[in-house]
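[1] turn this into a structure:
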Amino acid sequence: MGIDPNFDSNREHVGTENGVDVWGPVEPPEQLGIHGTHVAVDYDICIADGACLENCPVDVFTWVDTPDHPESEQKVEPTYEDQCIDCMLCVDICPVDAIDVDGSRR
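    Below you'll find the model as predicted:
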């Protein structure tokens, strides 16, 4: 099961991390929530294969450390989501459907 496309209405906004909105629940290190709004990454299912980061034409993503998370010790953060051009490549290339891009959430 991939990221909830309605996370912004189904989950509570619990703050920001590195300037990126975070949607709960968050209980580190096992539960890290969804990071981002327009470009959102579900940290709880992200396996950090890096395809989105390597293929994004406008460099939306950066690596962040997530020590002791059961899926991976790093995640891709949509640090520069405001630069997103809505090409949807990250959504299409993510092997676990952990990313959602929604133009209405700008």
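[2] rest of the way, CA atoms for contacts and neighbours
    Fine.
[3] what are the ranges of the strands in the protein?
    Assigned by DSSP state E, the chain shows strands spanning 13-17, 20-23, 34-35, 39-42, 62-65, 74-77, 99-101.
[4] how about these in JSON lines, adding mean neighbour count and distance to Leu53?
    Formatted as JSON lines, the strands of the chain follow (neighbours: other C-alpha atoms under 10 Å; distance: least, C-alpha to C-alpha, whole Å):
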{"stretch": "strand 13-17", "mean neighbour count": "13", "distance to Leu53": "18"}
{"stretch": "strand 20-23", "mean neighbour count": "22", "distance to Leu53": "16"}
{"stretch": "strand 34-35", "mean neighbour count": "28", "distance to Leu53": "15"}
{"stretch": "strand 39-42", "mean neighbour count": "27", "distance to Leu53": "12"}
{"stretch": "strand 62-65", "mean neighbour count": "14", "distance to Leu53": "7"}
{"stretch": "strand 74-77", "mean neighbour count": "24", "distance to Leu53": "7"}
{"stretch": "strand 99-101", "mean neighbour count": "25", "distance to Leu53": "12"}
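[5] following up with a second sequence; could you model it the same way so I can compare the two?
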Amino acid sequence: MGIDPNYRLRPVSGEHGGHKVYGKVDPPKVLGVHGTIVGVDFDICIADGSCITACPVNVFQWYETPGNPVSEKKADPINENACIFCMACVNVCPVAAIDVKPP
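    Alright, predicted model coming up:
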């Protein structure tokens, strides 16, 4: 199914690591979408690490999410402002949990 490309229209539920979090959040099961320029749907991210490896500008870092039923860590777009829009992360994500849009 993948990330909802319209997630930016959802209510902002908070901030984390300098970026917005969109949608409902009810830890540890529901974590929302993190990031505006580079959005990662924490509810479907399986933490295989392919986006971290593929990104040439280190947008992502691991974020621990203990108790989450999908994975106990997520690829957090902590440095989304460094994104060069190469789309490498989008292309390698096996569950299509990432959406990239210029500001």
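[6] could I get the strands of the first structure in TSV, plus columns for distance to Asp92 of the first structure?
    Shown next, in TSV, are the strands of the first structure (distance: least, C-alpha to C-alpha, whole Å):
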stretch	distance to Asp92 of the first structure
strand 13-17	25
strand 20-23	22
strand 34-35	18
strand 39-42	13
strand 62-65	18
strand 74-77	15
strand 99-101	9
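[7] Val58 of the first structure and Val22 of the first structure: what is the separation?
    22 Å (C-alpha to C-alpha, to the nearest Å).
[8] re earlier: the strands of the first structure: which one's closest to Cys52 of the first structure?
    Of all these, strand 74-77 sits nearest to Cys52 of the first structure, with 8.0 Å by C-alpha to C-alpha.
[9] tell me the contacts of the closest residue to Pro5 of the second structure other than its chain neighbours?
    Distances taken as C-alpha to C-alpha, 6 or more residues apart in numbering place Asp99 nearest to Pro5 of the second structure, at 6.6 Å, with adjacent residues excluded. For Asp99 of the second structure, the contact set (C-alpha atoms under 8 Å, 6 or more residues apart in numbering) comprises 3, 5, 38-40, 90.
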